[in-house]
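Colleague: what would the 3D arrangement of this be:
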Amino acid sequence: MAVPPAGVLAGIADLLHDLPADRGGALWRLSDEGRQLDANIIRMLPAARVAGHVEPDLDVLLCVLSGSGRLETDTGGRQELAAGCVAWLPRGVRRALFADEDGLVYVTVHCRRPGLAIRSAAVAQGGEAACLLNRICPGCDLPAEEIGARYCSRCGSRLPS
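Modeller: Okay, the predicted model is just below:
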């Protein structure tokens, strides 16, 4: 497997330039093949929130790039976030994010999730097992909490159709 080239992948000023004021969600994601990490740059609009949730499998590193807000966890309580803050979100810890009136732009980094494996599944009479790929958020790589949701309740990204 070829090693991807090292170097600058994105510029925050370029990502935010000419971005509509009402556009939140994933602005960028690490997508090179062969990577061991997943990374996303997320923009939360003013007063937006990522509902409390638990990531059961992965530790997440969060670094605030611009704006301000707060992080609430069941182990660390309420903590203020501002540009330059770095937070560690251990797996299994309930967390929620809240953006202040200036919004919040942050990067998350975690181990790459293993790809969805194709396993033998019980085939329903008259068809195949249901595909749930339309419930996987492109912004945070987690399944949507609500069946039929059009947007991720955690990061605000539009879910695949």
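Colleague: going forward, measure contacts and count neighbours with C-alpha atoms only.
Modeller: Noted.
Colleague: any idea where the strands of the protein begin and end?
Modeller: Taking DSSP state E to define them, one finds strands in the chain at 25-29, 37-44, 49-54, 60-73, 77-82, 86-89, 94-111.
Colleague: one more, for comparison:
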Amino acid sequence: MASPTGPPQPDAGAAARVLCDVRALAGDPPAPSGVLWKLAEPGRQLDANLVRLPADARVDTHAEPDLDVLLLVVTGTGVMDTPDGPLPLAEGALVWLPHGSVRSLAAGPEGLAYVTVHRRRPGMRIGRRPGGG
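Modeller: The predicted structure is shown next:
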């Protein structure tokens, strides 16, 4: 809750905790593909996912128009194609994807597991369209 005299105060019930071991989830053979874990804590302000792409799989070209995204490579290798050229990715690479940035992603021969983190999207709201009647 915001204080009239200072910054927001911490939630009295908030506590830091370990949510999962991303290296263990991403490396367990046989490593599945797709979303292996997602942040689902109630009241969170962030969204986060652990994603695994199998060998040579691709995420097609896209852009996130509204949110900055951090991408952390957990295991494997790959290449992120951007308008400025390819970015080689390996374990430990931390990539900032500013909102509006265009990219595609290709996993290397051993696959690629990565964590994405971004601000949580607001829920859908019922109301009138801007300029609508």
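Colleague: deepest of the strands of the first structure, which one?
Modeller: Most buried of those, by mean neighbour count (mean count of other CA atoms under 10 Å): strand 37-44, with a mean of 22.
Colleague: what's the angle from that one to strand 25-29?
Modeller: Strand 37-44 of the first structure runs at 150 degrees relative to strand 25-29, counting by axes from the mean of the first three to the mean of the last three CA atoms, to 10 degrees.
Colleague: what range in the second structure matches strand 37-44 of the first structure?
Modeller: Using TM-score structural alignment, strand 37-44 of the first structure corresponds to residues 46-53 of the second structure.
Colleague: contacts for that stretch, please.
Modeller: Applying CA atoms under 8 Å, 6 or more residues apart in numbering, the contact partners of stretch 46-53 of the second structure are 22, 26, 31-40, 107, 111-120.
Colleague: in a markdown table: the strands of the first structure, plus distance to Ala117 of the first structure.
Modeller: Shown next, in a markdown table, are the strands of the first structure (distance: least, CA to CA, whole Å):
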| stretch | distance to Ala117 of the first structure |
| --- | --- |
| strand 25-29 | 21 |
| strand 37-44 | 18 |
| strand 49-54 | 22 |
| strand 60-73 | 22 |
| strand 77-82 | 36 |
| strand 86-89 | 26 |
| strand 94-111 | 17 |
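Colleague: ok, which of those comes nearest Pro5 of the first structure?
Modeller: Nearest to Pro5 of the first structure among those is strand 37-44; the distance by CA to CA comes to 14.7 Å.
Colleague: stretch 103-113 of the first structure aligns to what range in the second structure?
Modeller: With TM-score structural alignment as the criterion, stretch 103-113 of the first structure aligns to 111-121.
Colleague: and the contacts of the matching stretch?
Modeller: For stretch 111-121 of the second structure, the surrounding residues in contact (CA under 8 Å, 6+ apart) are 26, 44-57, 67-78.
Colleague: please consider this matter closed, and thank you.
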